[in-house]
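**Student:** Model the structure of this input:
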Amino acid sequence: MFISMMVTALMSFAVSSFLFYFFHPKAIQFGLVDKADHRKLHKGNIPVIGGPALYCTLVFVLYMNQQFTPEVLSFVLCGGFLMLLGMIDDKINLKVSLRLSLMIAITTFLYYFAEFQISSLGNLFSLGEVVLNSASLIFTIIVVIGVISAFNMVDGVDGLLGCLSLISFLALAVLFGVNGKLYLASTCICFIAALIPFLMCNLSMLPRNRYKVFMGDSGSFFIGFTVVCLLIAGSQESMHIDDAIVDPDSPTAFKPVTALWLIAVPVLDMIANIIRRVKDKKSPLHADRGHIHHLLQDMGLSDKQVLILLSAFAIFSASVGVIGGILHVPEVIMSSLLILLLAVYYYFYSHSDKFSGLIHRLFGHQLPTS
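**Tutor:** Here you go, the predicted structure:
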């Protein structure tokens, strides 16, 4: 199984590499590029092809492995629709209301036809399992849109979305693997392999900065959707994508609260921004330069330093989730620590000026002089 998994991952890497090479000139030709503005500080028009390349790679790998169960086919169809929605948004900037309506429709379809449901939050407070019952559909819609939006919002620094999603997929692969859900673990590894060529292009690792690309809304939508699908598949009993489990008494790979630890950085950033915008009497969906990566940039950190700092934070939070899941740490402890993390994060976010000196000392340079 391990050899088969590695062969599939190599195949995913090769296909992804070819597609980024193939789509790059096509995107420029058809005007599928990201143009610089007051929030985007890059130079020139950069192709936004992360979504098409990653989606086509994953579909190819699933096809080669002949893993098109009804649930997987539903994911492929809905993921493709979301990716196309993101491509259109990259091109013409769709209205937020239209994007939300289509995401609600997709989630509702999956809820009823693929058992894509969040029905339990686990034993969060040691008072018994929190079962959602009739609130399940509404909660599932909120979570799906929230996770997709969180990954979309965090895409503001070269490599950040790619690294954060890679960390989440790696943590998921570990949890799926130790619980015997090898098909889901293999899917995560294939996605990691497909992300590597993107990061090489996005971080300008190729000679002469060739084939610079961005993820775009198509990529962030598809990545967020894939992550939330895997989180639900791993934490809820309703989905039966991979039933080959080691422990027959544990039908899920991890507890629902563990899922939040695996995507802590984008989710905490989204929550902090929503709170700030509501306090400022702005729409929670209003785009601005108020995300954590923007705050760190305004402190004087370079994009590479922002990437290192937030990736380190993501590795820490994902590691807590993985260790807690493997050791079966009580859910009340994991949820209490998560609330504490949110409080600390929001305090840093709201009082970032107080931590500026500490951040600069961490990277070994002085505060910028005014």
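
**Student:** from here on, contacts and neighbour counts on C-alpha atoms
**Tutor:** Will do.

**Student:** Report the distance from the helix ranked longest in the chain to the chain centre.
**Tutor:** What stands out as the longest helix in the chain, according to DSSP state H, is helix 2-30. Centre-to-centre, helix 2-30 and its host chain are 19 Å apart (C-alpha atoms, centre = their mean, to the nearest Å).

**Student:** Another sequence for comparison is provided below:
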Amino acid sequence: MEHLGINMFFWHNYVLIFLSFFICTILIALAPRAPRLAGQDDHTCAVQSMHVRRTARVGGLAIFLSIVVSIFFAPDAIAGPYAYLILASLILFLAGIFEDLGFGVSPRDRLIATAVASLAVMFFFELWLPRVEIPGLDRVMWHWAVGIPVTLLITAGVANAFNMVDGVNGLSSLSAMTAALTLAYIAQKSGYADIVPLAIMLASTVLGFFLLNYPFGLIFLGDGGAYVLGFILSWLGIFIIANAPDVSPWAIVLTMFWPIADMVLSIYRRSKRKKATTAPDRLHAHQMVMRTLEIHFLGRGRRGLANPLTTLILTPFVIVPALTSVLFWDQPRAAFSAVVFFSVVFVLSYTYARPIVRKLKRRVRLITIHS
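**Tutor:** Down below sits the predicted model:
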């Protein structure tokens, strides 16, 4: 019977992969006949744009519909609570998908939608983030006046973080799959097995989209997909922290380190330039890597190659911190030290990688000339 249960579990995930893939395929096929599905002309001219042709940005629709279907595959004991989580995320999904379809939902309104969705989860579950392993703060996290604002800040931040890294083919979805799988492992190791099938089903759903997004970018994740993935992952992390006392919150941070690090750096960069934190720019790490590839290696006009190569180059930065979380899930000091270490590596790489590449290229040119 146990063997049959395992087979059924994997069969469910195959169904979700196929369903997400199938819906994405249908959306790609319909896009030329449906202007709003096909993407807007001004999307390719946006400050943060990383593509050169109109492309459907509604991959989040396939992911969300597949997530809804996954409710029927969830274990009976948690299917009801899981449905409440998905119901709350519907608020955020609608705000994001309306933006993807060109109806103009502002960043502020999407932020409000995230807050409302998180408040709905807290209402359904009577729960907020119980601890953050910051001296002094944990003592007052039990009080709603502290716990609720901190939870709102974190869940909104993570949801926005996955949207921020949704700039090159596969990067945000790769980050989501990695986070989901490592959260599943941590939940299993900590004895909170209820979350495991939900996290693995989420990873399977994203994989179906990923197969059509990377490397050619046939369909994009969009705000509706990126916000929902970040939101659900942030709450899965909170559920683990609340139900598994041995799990370090810093280990949960490591599972989704890359999006969080990029978001924090973006907020710092924009505040230093006295710009709104929601204002788009072209200075995200993935954008810097892609432009470096275009300018110094591939040549301008090779964005179709530079885009997927950027994700390939950044893959270790996504996966290694997450794998570290697996090692230090129950070791707060080690997990915190790992967060600090990877943060330093991230900042140094962002600051010095491009100047170093430029100098190396100049040296190669001089050597070539003299030889």
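
**Student:** Run through who's touching the helix or strand that the longest helix of the first structure is followed by.
**Tutor:** Sequence-wise, the next helix or strand downstream of helix 2-30 of the first structure (DSSP states H and E) is strand 33-34. If you take C-alpha atoms under 8 Å, 6 or more residues apart in numbering as the criterion, strand 33-34 of the first structure is touched by 27, 45, 46, 47, 48, 90, 91, 214, 216.

**Student:** Mind checking which of those are in strands?
**Tutor:** If you go by DSSP state E, those have 46, 47 in strands.

**Student:** from the contacts of strand 33-34 of the first structure, which two are the most distant?
**Tutor:** Greatest spatial distance in these: 91 and 214, 13.3 Å, computed using C-alpha to C-alpha.

**Student:** Between these two, tell me which one has more neighbours.
**Tutor:** residue 214 (27 against 17; other C-alpha atoms under 10 Å).

**Student:** wait, doesn't that one sit right on residue 45?
**Tutor:** No - using C-alpha atoms under 8 Å, residue 214 of the first structure is not in contact with residue 45; the gap is 10.0 Å.

**Student:** can you name the residues of the second structure that stretch 6-23 of the first structure overlays?
**Tutor:** The counterpart of stretch 6-23 of the first structure in the second structure, counting by TM-score structural alignment, spans residues 10-27.

**Student:** Give me the mean deviation of the matching stretch from the first structure.
**Tutor:** Here stretch 10-27 of the second structure, set against the first structure after superposition, deviates by a mean of 1.6 Å using mean C-alpha distance after the TM-score superposition for the first structure.

**Student:** which residue packs closest to residue 259 of the first structure, ignoring adjacent ones?
**Tutor:** Distances taken as C-alpha to C-alpha, 6 or more residues apart in numbering place residue 231 nearest to residue 259 of the first structure, at 5.9 Å, with adjacent residues excluded.

**Student:** what's the counterpart of that neighbour in the second structure?
**Tutor:** Alignment note: residue 231 of the first structure maps to residue 237 in the second structure; criterion TM-score structural alignment.

**Student:** repeat for residue 40 of the first structure
**Tutor:** Residue 40 of the first structure maps onto residue 49 in the second structure, by TM-score structural alignment.

**Student:** List the buried residues for stretch 335-354 of the first structure?
**Tutor:** Burial within stretch 335-354 of the first structure, assessed by neighbour count using 16 or more other C-alpha atoms under 10 Å, is assigned to 335, 338, 341, 342, 345, 346, 349, 352.

**Student:** Pull up the aligned stretch in the second structure for stretch 136-156 of the first structure.
**Tutor:** Under TM-score structural alignment, the match for stretch 136-156 of the first structure is residues 147-167.
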